[in-house]
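K.L.:
return atomic coordinates for the entry below.
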Amino acid sequence: MISYTSLMRCSIRLISCLAIAFASLQAGHAARPNIVLILADDMGWSDLGCYGSEIPTPSIDSLARQGMQATRCYTASRCSPSRASIMTGCEPHKVDVGLLDDDSGRPGYRGRLKPDIPTLPELLKKAGYRTYLSGKWHLGKVRGTYPWDRGFDRYRGLLGGAADYYRPMPDRPFGEDGRLLKPEDLPDDFYMTEDITKTALAYIDDAARAKAPFFLYVAYTAPHTPLQAPRGEIEKMLPLYEGKSPGSIAAKRLENQKRLGIVPPSAKLGMHNKFNPAGYEKTSAERKEYIAECMATYAAQISIMDRGVGKILESLDRHHLSGNTIVMFLSDNGATAEMPQNN
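P.N.:
Here you go, the predicted model:
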């Protein structure tokens, strides 16, 4: 039996190699494991409860308790290169995605996966897997480079980079199962994170009916900017941040990490000038309120994503798939340096 496994922020090139190895080892066996890979977008490594955060993430924390929690692993520094390594197991420049999905005309920076290098879903399909992607692609935005061109049986989500959580189009392309959608194709109550979860649940239902091993890639855009969440979700998080400086929050996280054994007792808080308590105390009341609002919105985005992860795990349980499913959670890179006032 294969239990849930959480590879938090593990080496992204290793992820695809592990998935292929698990599938290949049992390619001729009836109990080939299902693989669910859940990816957060621009989430700091300390933003989860199991890494000392104040943000409530019970579902993701449960993965850490049941499986393996990484503490010394690495990823790329931008969205597309991380995804390129996950999909191919290669260093991103080797597959022409050295930066993002724009074509610079230079080798290593063409902004789309090389057609002659197989992707993870293409390889898994050869092993008899059904392949699904719900969420952000960011590995090619021209014909012939979409997810349905690179091995995914089913797809719904954002083809480019981050977008408005409520109205991603027409600024960013959104696709589903071989076609580009129009703004009117999305429901009036659309919210990106919840749509990604809803689609992932539908794909699990489809896989359960097919009674075949499956690979499900759930690529959330949360908590990438812009900072957007339902007002009620933000207000739930506000008490965590009202009247508290970013420095005090960071110091509390470090204290929790030492208690959890994630960092050594001698570890010190970095970015001292960034988290200058004196500077915060001199800040106006309006600015402090703005900072708390931003942090609460960011936390709400992660909390909504965590709730979606919980629904995915519950669906696996309901379909009696949990015992033979590998579940991995990681972030494509660390917390963003993009400022909320620029969105």
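K.L.:
going by C-alpha atoms from here, please, whenever you check contacts or count neighbours.
P.N.:
OK.
K.L.:
just give the closest residue to Leu113, not the sequence neighbours.
P.N.:
Val95 (5.4 Å; Cα to Cα, 6 or more residues apart in numbering).
K.L.:
contact partners for the one you found?
P.N.:
Ala84, Thr88, Gly108, Arg112, Leu113, Lys114, Ile117 (Cα atoms under 8 Å, 6 or more residues apart in numbering).
K.L.:
Leu14 and Gly89 touch, don't they?
P.N.:
Yes: with contacts counted by Cα atoms under 8 Å, Leu14 reaches Gly89, the gap being 6.6 Å.
K.L.:
all strands of the stretch 151-300 of the chain, in order?
P.N.:
154-158, 174-176, 179-180, 214-219 (DSSP state E, counting those that start in this stretch).
K.L.:
picking up where we left off before, nearest to Ile234, of the contacts of Val95?
P.N.:
Nearest to Ile234, judged by Cα to Cα, of the contacts of Val95 is Ala84 at 32.8 Å.
K.L.:
compare with the first, here's sequence two:
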Amino acid sequence: MQTLTRTSLAVAFLLLLGISAHADERPNIVVIMVDDLGFSDLGCFGGEINTPNIDSLASGGLRFTSFYNCARCCPTRAAMLTGLYPHQVGLIRNGNSLTRNGVTIAEALGSAGYQTAMAGKWHLSRTQALPDHQAQLDWLNHQSQPDRTFSPVDTYPINRGFQRHFGPIWGVVDYFDPFSLVEGETPVEDVPDDFYMTDAITQKSVDYIQEMSQSDAPFFLYVAHTAPHWPLHAKPEDIAKYEKTYRDGWHKLRDKRYARQVEMGLIDPKTSPKPELQGQGDDWEALDEATREHMSQLMSVHAGMVDCVDQGVGRIINALKETGRLENTLILVMSDNGASPERYLNPGFDRPNETREGKPIQYEGLFNPGSETTWGYIGSYWASAGNTPYRYWKAQSFEGGAHTPMIAHWPSGLKTEPGSKTDQPGHVIDVLPTCLELAGAEYPQTFKKNEITPVEGLSLAPILAGQQREGHPALFFEHEGGKAMIADGWKLVQPKQNGQWELYHLAEDRTETNNLAEAEPKRLAQMKRKWQAWFNRVKP
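P.N.:
Have a look, this model is predicted:
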């Protein structure tokens, strides 16, 4: 029998879905990446935040309940765009440039006749501070412009396969006056008085949809939000919706979200027991009344930021409807990692100390959060509650850091029951091979004279077609000393800073509450060897 090529397999899949494989009828693809979103922040994953538009994608689509990321911004974005583990393409740590031994989805689909566009955060170009601290602050504050670019221009999205790009090159922004904002290669020097980063990303996404829909060629759009990543900046009207929502504290929030998840059938309390909250510093009951109010307002701003993202998703859905593209557009919504516990209380590197006009920015104290002159964070307790039912948070390879909500919506192509859930495991490295299969595009061995590393991801197309996929024999994780491996229903995990290896039977303990490392020494040793062999293979 003749061996099928990847292209013919893709054609067969499209025909299975009843869609012509002719180029102008291949699906459009929109990937929406949210930044530091808690696993349970969205309404369709148990949250109280008002997210009706994303929830509508879930109710008409498919929710993945075992989907994984790389636990941190840069590594996840690199893996999602290339189908490779981040270590293989230069992102073993944050702040590096995406190397050229991998192709981006945009490069691969552009070669296959797709239009490509990106609105939002890149964070895959080398970021390097000026040697003088005050000069760096002046640059961040928009008060001086050194004779240099934000990062090497040849690493910008516009030079990695995206025909259009608007957004910040670095990873952290003042939402009202962002640093490192570019259009293509050109810095955006000034923004309007009513500028807000999330709305600007949404508007560009809508503009790109309208522009690209004038052509018969399909398109790939990457919507890379900065929200709800710190600093906690939101519009007053969005904050006001949640002014009183979080006054009962993080334990009550965890309890309510967990109960909703059980009621929704997202988790089974027998296999996902509710763990204790993790946190650093004083717990809720130890705080005085003023501090509790401040902490509740921080979470209100976070909620307002997520709410605004959802409003933007509604506008993107409407743009797809108005242009007649919604039916044959695959929309994927996910987060780059779990909610963040981070709190940096001093300006520097990517954190300004003044606004453009010279107003000081407050990092500490009981300030009223949300405006440009404050730089707030939700902190560890809220992050732990945000990742209900899982433990820990961003940058850790525990489920709270590396387990992402993921939604797939495709009216004319998805063959699962609307509103259904799948527990089949997936990973962000699976996004590129999925896009290529649906587009009938080849994964190249070379690209622009560069040797390309063989892809690590596996296509999600069988799951979208309502089938059982032969998934990964194992998934691996490593970031700044946080390590993990998932295989055969078990998870090996080591906390950051060289903690002790832990072992969990995920099939019976999805929330990592019963460490079986001492009870299963043979399994522990075998998985450690496999993890080390993987790391030796992928590390630069």
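K.L.:
identify, from the contacts of Val95 of structure 1, the entry nearest to Leu260 of structure 1.
P.N.:
For the contacts of Val95 of structure 1, the nearest to Leu260 of structure 1 is Ala84 (32.4 Å; Cα to Cα).
K.L.:
any idea what the closest one aligns with in structure 2?
P.N.:
Aligning on TM-score structural alignment places Ala84 of structure 1 opposite Ala78 in structure 2.
K.L.:
what helix or strand is its match located in?
P.N.:
helix 73-82 (DSSP states H and E).
K.L.:
same question, Val493 of structure 2
P.N.:
strand 490-494.
K.L.:
now that strand: which residue numbers in structure 1?
P.N.:
So strand 490-494 of structure 2 sits over no part of structure 1, by TM-score structural alignment.
K.L.:
could you say what helices and strands that strand packs with?
P.N.:
Counting contacts by 3 or more Cα pairs under 8 Å, 6 or more residues apart in numbering; DSSP states H and E, strand 490-494 of structure 2 is packed against strand 482-487, strand 502-504, helix 521-538.
K.L.:
for Arg254 of structure 2, find the nearest of these.
P.N.:
strand 502-504 (21.9 Å).
K.L.:
quick one: the closest one to chain centroid distance?
P.N.:
25 Å (Cα atoms, centre = their mean, to the nearest Å).
K.L.:
and Gly308 of structure 1, what does it touch?
P.N.:
Taking Cα under 8 Å, 6+ apart, one finds Thr193, Glu194, Thr197 in contact with Gly308 of structure 1.
K.L.:
and the second one? What does it align with in structure 2?
P.N.:
So that's Glu194 of structure 1. By TM-score structural alignment, Glu194 of structure 1 lines up with Asp199.
K.L.:
and the helix or strand hosting Ala19 of structure 1, what's buried?
P.N.:
Take DSSP H and E as the rule and Ala19 of structure 1 turns out to sit in helix 12-25. Under the neighbour-count criterion of 16 or more other Cα atoms under 10 Å, helix 12-25 of structure 1 has Ile12, Arg13, Ile15, Ser16, Cys17, Ala19, Ile20, Phe22, Ala23, Ser24 buried.
K.L.:
does the last one touch Ala127 like I think?
P.N.:
Yes: contact status for Ser24 of structure 1 versus Ala127: in contact at 7.1 Å, counting by Cα under 8 Å.
K.L.:
hmm, back to that, out of the helices and strands packed on strand 490-494 of structure 2, which comes closest to Gln134 of structure 2?
P.N.:
In terms of Cα to Cα, the element of those nearest to Gln134 of structure 2 is strand 482-487, at 33.2 Å.
K.L.:
the closest one vs helix 521-538, what angle?
P.N.:
110 degrees (axes from the mean of the first three to the mean of the last three Cα atoms, to 10 degrees).
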